[in-house]
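1. Provided below are the primary sequence and the corresponding predicted coordinates.
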Amino acid sequence: MKNGKRAIVLAGMFILAAAGISQAIVIHSENPLPGEVIPAVSDYQTTGAEMVGMSVTVFFTAAPSETVLWAATGVDSGAASGAGGDWSLSESGDTFGNPWTLIYQGGKGLLSGFRLDGFAAPDAAQVGVMFDRTFDGNFGTPDSFRGRDFEYLGAEPPFDTFVRYESSVAVGAAPAVGDEFRYLNVAFLYLPGFDDEFTTIPPQPGGLDGDNLRTFSFFQDTNNPIVPEPFTLVLLAGGAVLTLRRRKAAY
């Protein structure tokens, strides 16, 4: 009888494991460090054309990563493309309600992830961009309006997606609210599963293969910061540190 119960329990575990493997998931996480300081938010209705100054780094399983600066391609559109034209990331319209599209033609293994740096511009003349999170649907950083986390348009791809926001953005001497970030990191993996009763399968690389899966679209809201000149940035950072010291002294 005990063996029968054990068999039923194990069968249930395998069913749950199989369900977990077949159901792709999107996991969001964040790391506020090291942190950025800006004078103010300049625009919360950011379009593809207004993300100049952002860099796009794409990762492959069979080739080195590639980094390209974002460029405007139209009145409200922008894109970044690989030197050989084998991949592209594009967006048109307000990023809150309009999707981004990633395309990969193959030839370098899997396209296993990408990293966006909103403050990668070589000079302050570039616009720059921040990634605005959903923040439970609430207003966050002053003048930023509501944000929207990374989410797929339509059916999710078969692999699991790990989305990580890094380096929270503060305005002036005020502490960061926690909805705006400089970096967006997206990685594609297949989570571990069960091979048999006692053996687990380690995580496997996932992503676009350039064959059966060449493209997908996703949403991710962005905002434009007012990018300070280096001297102003130092003053703002100094003000933030001074505020933090005063708070600690109060305790």
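-> Looks like it arrived, so ask away. Residues are numbered from 1 along each chain as shown.
2. C-alpha only now, for contacts and for neighbours.
-> Will do.
3. Now the helix or strand containing Leu16: buried residues?
-> In this structure, Leu16 is located in helix 2-22 according to DSSP states H and E. For helix 2-22, a neighbour-count test (16 or more other C-alpha atoms under 10 Å) marks Phe14, Ala17, Ile21 as buried.
4. nearest to Ser112, of these?
-> Ile21 (18.2 Å; C-alpha to C-alpha).
5. what's the spacing between that closest one and Phe194?
-> 9 Å (C-alpha to C-alpha, to the nearest Å).
6. which residues sit in contact with Asp143?
-> Residues in contact with Asp143 (C-alpha atoms under 8 Å, 6 or more residues apart in numbering) are Ala40, Val41, Ser42, Asp43, Tyr44.
7. before we move on, what SS does it have?
-> Assigned by DSSP: H, G, I helix; E, B strand; the rest coil, the conformation of Asp143 is coil.
8. show me the contacts for the spatially most central residue of the chain.
-> For the chain, the residue sitting closest to the mean C-alpha position, by C-alpha atoms, centre = their mean, is Leu184 at 3.0 Å. Going by C-alpha under 8 Å, 6+ apart, Leu184 touches Arg115, Leu116, Asp117, Phe131, Val163, Arg164, Tyr165, Glu166.
9. take a look at this one as well, against the first:
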Amino acid sequence: MKKLLTASAFLTAASLLGMVGNAQAATISALTGYSTMGGASTGMQVRVTFADNTTSTGVWSAINFYSGVASADGWTLFQSGDTFGNPWTFSNNSSKTISSLFINAIAGSTLFDQTNPNPGTTGSAAGWDFTPVIGSSPTSFTYSNIVNLVGQPAVGDLYAALTINWDSGFSTGSNLSFIADTDSAISVIDPSDPQSVPVPAAFIGIGLAGAFLAKKEISRRQKSQKSEQ
């Protein structure tokens, strides 16, 4: 049974500019689960861009069923447990300041699942937008590459990638814990002629309250129960 998270687990509300930009579409044949653990995304690509415009890339690997990690050149991205509620942790132990973090989840048959629309894509259950928990909060974040089920139009909740940006830099020794829900997919189809899919940008206020979290958890459970009937 999942435990409801409380507001005391999070930082005081902060406002970020969250965007889902003009992205090329990706198609999947099916979703295999919405309780995606950190160990389920083997092959996911993680790229860090430093303030000097050099880059560093790591590939996600499973530590065990519940946990996974990607690391290279002194930085580490780690996650353990169901991504709906259990945080990712990004650490910079390199000698350079980081300007952005890019997570190409679809390379590991994984998709980011946003809070809205709800209900979203069939089989996705409730999602959870990128939400800082504690640490050096970014300036902005962007979901990209909207995803649809084969034979169906994109609903707008599933995306292949997430980019997190720090305008003033994510300095050496910095850490960030954040929530970003993911779902698992099979048979990722690379479209031969992907088209741009415009999705309006929006300000997303990052503020958490116990009642808000409980509402999303209840919605998730209700959708799960319906799918099992």
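-> Happy to help now that I have it. Remember, predicted model here, so these are calculated numbers, not experimental data.
10. What's the TM-score once they're superposed?
-> Once superposed, the chains reach a TM-score of 0.73 (TM-score structural alignment, normalised by the length of structure 2), with 183 aligned residues with a C-alpha RMSD of 2.3 Å.
11. helices and strands around the helix holding Leu16 of structure 1, which ones?
-> strand 193-194 (3 or more C-alpha pairs under 8 Å, 6 or more residues apart in numbering; DSSP states H and E).
12. Where does the first helix or strand past the strand it packs on going along the chain end up in structure 2?
-> Sequence order places strand 200-201 as the next helix or strand after strand 193-194 of structure 1, per DSSP H and E. Mapped onto structure 2 using TM-score structural alignment, strand 200-201 of structure 1 spans no residues at all.
13. Same check on stretch 3-14 of structure 1?
-> Going by TM-score structural alignment: stretch 3-14 of structure 1 matches no residues.
14. any idea how far that stretch is from the chain center?
-> Centre-to-centre, stretch 3-14 of structure 1 and its host chain are 40 Å apart (C-alpha atoms, centre = their mean, to the nearest Å).
15. Run through the strands of the stretch 151-251 of structure 1 in chain order.
-> 151-152, 160-171, 180-190, 193-194, 200-201, 204-205, 215-219, 222-225 (DSSP state E, counting those that start in this stretch).
16. which one of those strands lies closest to Trp100 of structure 1?
-> strand 215-219 (5.3 Å).
17. how much does the closest one stray from structure 2?
-> Superposing on structure 2 and averaging over aligned pairs (mean C-alpha distance after the TM-score superposition for structure 1), strand 215-219 of structure 1 comes out at 0.7 Å.
18. neighbouring contacts of that strand?
-> Residues from elsewhere that reach strand 215-219 of structure 1, judged by C-alpha under 8 Å, 6+ apart: 95-104, 148-153, 157, 208.
19. residue contacts, the closest residue in space to Asp86 of structure 1 that isn't next to it in sequence?
-> For Asp86 of structure 1, ignoring the flanking residues on the chain, the nearest one in space by C-alpha to C-alpha, 6 or more residues apart in numbering is Gln105 at 5.0 Å. Gln105 of structure 1 makes contact with Asp86, Trp87, Asp209, Gly210, Asp211, Arg214 under the criterion C-alpha under 8 Å, 6+ apart.
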